[in-house]
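*Asks:* fold the following, please.
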Amino acid sequence: MKPTILMAPRMPARLVERLQEHYTLLGPMERSAPEALPAGADAAQALLTIGTQKTDAALIDALPGLRLIACYGTGIEGVDRARAKARGILLSNAADANAASVAEFAMGLLLASARQIGAAERFVRAGRWKGNAVERMAYVPGLAGRKLGIYGLGAVGSRIASRAAAFEMSIGYHNRSRRDLPYLYHDSLLGLAEWADVMIVAVRASAETRHAINAEVLKALGPQGHLVNISRGIAVDEIALCEALETGVIAGAALDVYEHEPLVPDRLKALDNVVLTPHIAANAETAQIAQQDLMLANLAAFFAGKPLLSPVAL
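*Replies:* Reported below is the predicted structural model:
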């Protein structure tokens, strides 16, 4: 008999097909709540979910057979880790499977914002380009020689750093601890912002990182500064960011994530000095296949009684 597993959000078709080959697959669920559980969920030994979706104590306790929570992406913030630990439930995520994809997208957003690529496209589409002799866009600083501050030098942040080095940028970072990497460590986020010309946010969602990018940090980044966020929306105080963009406290921003997804504040939508994308940094085909394969490998290891390939400590 195939083991029973439960899929909370809808997963990619390729992954679902492969899961159905080896498991009795239940779901997806309308919402992650006990009252939305499908028939037979009490037999589920593994729950497949994503970090932004709530997996709270009530849902965990409504699944008496649950022994593994497998997150499709790298995020784990929606999981009640204390309750999972108390129940002896294992937790896994995608580790660094999508790190390269997110890092390259971060550099794309940085270029789009700092080099005004979106504004340039609107300039051309509006028919304003009459040739360099008549009208052209204002000069902006390039990236070469500028200082990039990375908030969070984990799997994604370190890959951003290596890519930024190829752009001849100076690289500094703020992390919970110093890394053994050849970049300038700052022991405070404010100190990093004061040093940096541009900043990329690459931290996990947590109580510690919530609204870490606030009005004080944005002011320190300065009027030629640009902010890029490809991590989690809660790391940036969106009200403070809107005010900074509206008043010229910083020059621009590029966001792939938002505090209350899929809602994007109208104030952000109204601004020309911000680039907005719909949480797609990890949407490279290679990254998605790697995440799917890792989830399948974790499930196979779990049901074979072997160690998980990408366990998360509880």
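
*Asks:* C-alpha only now, for contacts and for neighbours.
*Replies:* Will do.

*Asks:* who's the closest spatial neighbour of the residue positioned nearest the centre of the chain, skipping the chain neighbours?
*Replies:* Computing the C-alpha centroid of the chain and ranking residues by CA atoms, centre = their mean puts Ser231 first, at 3.0 Å. Counting by CA to CA, 6 or more residues apart in numbering, Ser231 lies nearest to Ala202, which is 4.8 Å off, once chain neighbours are set aside.

*Asks:* tell me who's in contact with the one you found.
*Replies:* Taking CA atoms under 8 Å, 6 or more residues apart in numbering as the criterion, Ala202 is in contact with Ile150, Tyr151, Gly152, Leu153, Gly154, Val156, Gly157, Asn229, Ile230, Ser231, Arg232.

*Asks:* most surrounded residue in the residues you listed?
*Replies:* Top of these by neighbour number is Ile150, holding 29 neighbours under the definition other CA atoms under 10 Å.

*Asks:* just give the closest residue to that one, not the sequence neighbours.
*Replies:* Excluding its sequence neighbours, the residue lying closest to Ile150 (CA to CA, 6+ apart) is Tyr173, at 4.6 Å.

*Asks:* for that neighbour, which three-state class applies?
*Replies:* strand (DSSP: H, G, I helix; E, B strand; the rest coil).

*Asks:* give the contact list for it.
*Replies:* Gly149, Ile150, Tyr151, Gly152, Leu153, Tyr183, Leu184, Tyr185, His186, Leu192.

*Asks:* do Trp129 as well
*Replies:* Trp129 neighbours (CA under 8 Å, 6+ apart): Phe123, Glu135, Arg136.

*Asks:* what does the helix or strand where the first one lies rub up against?
*Replies:* Applying DSSP states H and E as the criterion places Phe123 in helix 117-125. Residues outside helix 117-125 that contact it (CA under 8 Å, 6+ apart): Leu111, Ala112, Trp129, Met137, Asp272, Asn273, Val275.

*Asks:* Leu90 versus the fifth one, what's the distance?
*Replies:* Read that as Asp272. 45 Å (CA to CA, to the nearest Å).

*Asks:* run this one through as well so I can compare:
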Amino acid sequence: MSSQPEPGAEPGSGRPDVLVHRLPSFALPFLALLRDHFTVLDPRTDSPDEPAHAFLARRAGRTRALVCVGPTPLPADTLRLLPSLRLVVATSAGVDKIDLRECRRRGIAVTNSGAAFAEDVADYAVALLLDVLRRMSASDRYLREGLWLKNGDYPLGFKLGGKRVGIVGLGNIGSQVAKRLQPFSCDIAYNSRSKKPSFPFPYYTSVRDLAANSDVLILCCALTEETRHVIDREVMTVLGDRGVIINVGRGGLIDEKELVQFLVRGELGGAGLDVFEDEPNVPKELFSLDNVVLSPHSAVITPESFEALGELTMSNLKAFFSGQPLSCLVQGE
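*Replies:* Coordinates of the predicted model:
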């Protein structure tokens, strides 16, 4: 008796179809890995001159799995072109660009990649914090511009040891941040959707109360309707003029216009920002501030993280097509 192809497989291939949504050029090795195991549908390489919606209607109607690369929008109108879709594998930790409501309505499972990126992002968050407090980037510029010779020693920075650090979102990334800060003897507290009994840190039900009892806020949570602008004027006010904000989550977690004004007026002590509300546009008012460290959404970008991402993505796709449990499930079918 002849074997039958998996549901959603291209006839004669014996391999399941996997649609890749908006693959950037730096992820080409990732595409090669997928092609070793699946029939990959990629509008950018398969039909670069054809409108994406036409490609989806023509080639992807039977596709059951989609890999959404990076913070790529996946709105309801795109999902409607994929009537057989049952799995979205997001290669980013955040899934705010995916219409989760439509996925839930359709019974489409969604996974993210937070576990693959957690350690690298946590490293980056602590590096940003050290840079903001000790002014490493600013003192580097001071030296290169000849100002050490001309003006003498650079102004003092601040130590990290003993700081009260509030973590907003104690998930994969936030828990790794906490782990890295403990050797610095920081007093760690957190806000999250719910209390985490396995962690010994004080829990605050509101971000405002967390800020009122912190010297530093580190943002590691997902961007949702509930968390958009969770760092607002009131939170910045109670954090105070020596308070520091580190954001490795999403730009929309902060009311960016208010943040700029607080920093320009000296009403916040500093900020380390890897993400912004309107990337790649960054408020120019921040460029001249020595107490602000800016980064182009690169906390997750290491060869090691991409290798881990590839393994996690492959694991979830193989699990899906063999009926096994998924990892890093954001929402189930």
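
*Asks:* about what we covered before: which part of the second structure lines up with the helix holding Phe123 of the first structure?
*Replies:* Aligned using TM-score structural alignment, helix 117-125 of the first structure spans residues 136-144 in the second structure.

*Asks:* if we can go back for a sec, can you tell me which residue in the second structure aligns to the residue nearest to Ile150 of the first structure?
*Replies:* Using TM-score structural alignment, Tyr173 of the first structure lines up with Tyr190 in the second structure.

*Asks:* circling back to that earlier point, what lines up against the residue nearest to the centre of the first structure once you look at the second structure?
*Replies:* Going residue by residue (TM-score structural alignment), Ser231 of the first structure aligns to Gly249.

*Asks:* was I right to think that match contacts Phe276?
*Replies:* No. Gly249 of the second structure is beyond contact range of Phe276, at 9.4 Å (criterion: CA atoms under 8 Å).

*Asks:* OK, contacts around the match of Ser231 of the first structure?
*Replies:* Gly249 of the second structure touches Gly94, Leu219, Cys220, Cys221, Ala222, Leu223, Val275, counting by CA under 8 Å, 6+ apart.

*Asks:* make sure it is indeed in a helix.
*Replies:* No. In this structure, Gly249 of the second structure is coil, not part of a helix, as judged by three-state DSSP.

*Asks:* how many other residues sit next to the counterpart of Arg180 of the second structure in the first structure?
*Replies:* In the first structure, Arg180 of the second structure lines up with Arg163, judged by TM-score structural alignment. Per other CA under 10 Å, the neighbour tally for Arg163 of the first structure reads 17.

*Asks:* check which helices and strands the helix or strand encompassing Arg163 of the first structure is in contact with.
*Replies:* Assigned by DSSP H and E, Arg163 of the first structure belongs to helix 155-166. On a contact count with 3 or more CA pairs under 8 Å, 6 or more residues apart in numbering; DSSP states H and E, helix 155-166 of the first structure meets helix 99-114, strand 147-151, strand 170-174.

*Asks:* can you list the residues that contact it?
*Replies:* By CA under 8 Å, 6+ apart, helix 155-166 of the first structure touches 96, 99-100, 102-104, 106-107, 148, 150-151, 171, 202.

*Asks:* may I see the buried residues of it?
*Replies:* Ala155, Val156, Gly157, Ser158, Arg159, Ile160, Ala161, Arg163, Ala164, Ala165 (16 or more other CA atoms under 10 Å).

*Asks:* could I get the full set of helices for the first structure?
*Replies:* 13-22, 57-61, 81-87, 99-114, 117-125, 155-166, 189-195, 215-221, 238-247, 266-269, 285-303 (DSSP state H).

*Asks:* figure out how far the last one is from the centre of its chain.
*Replies:* By that I understand helix 285-303 of the first structure. Offset of helix 285-303 of the first structure from its chain centre (CA atoms, centre = their mean, to the nearest Å): 19 Å.

*Asks:* which other helices and strands does it contact?
*Replies:* Checking 3+ CA pairs under 8 Å, 6+ apart, helix 285-303 of the first structure ends up next to strand 68-71, helix 99-114.

*Asks:* picking up where we left off before, the helix holding Arg163 of the first structure vs the second structure, mean deviation?
*Replies:* Its matched residues in the second structure lie on average 0.9 Å from helix 155-166 of the first structure after superposition (mean CA distance after the TM-score superposition for the first structure).

*Asks:* separation between the counterpart of Ala82 of the first structure in the second structure and Ile167 of the second structure?
*Replies:* Residue mapping for Ala82 of the first structure onto the second structure gives Arg101, with TM-score structural alignment as the criterion. In this view, Arg101 of the second structure and Ile167 of the second structure are 27 Å apart by CA to CA.

*Asks:* could you do Leu312 of the second structure as well?
*Replies:* 26 Å.

*Asks:* same deal with Lys257 of the second structure?
*Replies:* 22 Å.

*Asks:* likewise for Val292 of the second structure?
*Replies:* 19 Å.

*Asks:* quick check: Val275 of the second structure touching Ser295?
*Replies:* Yes. Using CA under 8 Å, Val275 of the second structure is in contact with Ser295, at 7.3 Å.

*Asks:* more crowded one of these two?
*Replies:* Between Val275 of the second structure and Ser295, counted using other CA under 10 Å, the more crowded position is Val275 (24 against 14).

*Asks:* superpose on the first structure and give me the mean offset of the match of helix 117-125 of the first structure.
*Replies:* Stretch 136-144 of the second structure sits 0.7 Å off on average (mean CA distance after the TM-score superposition for the first structure).

*Asks:* sweet, I'm off.
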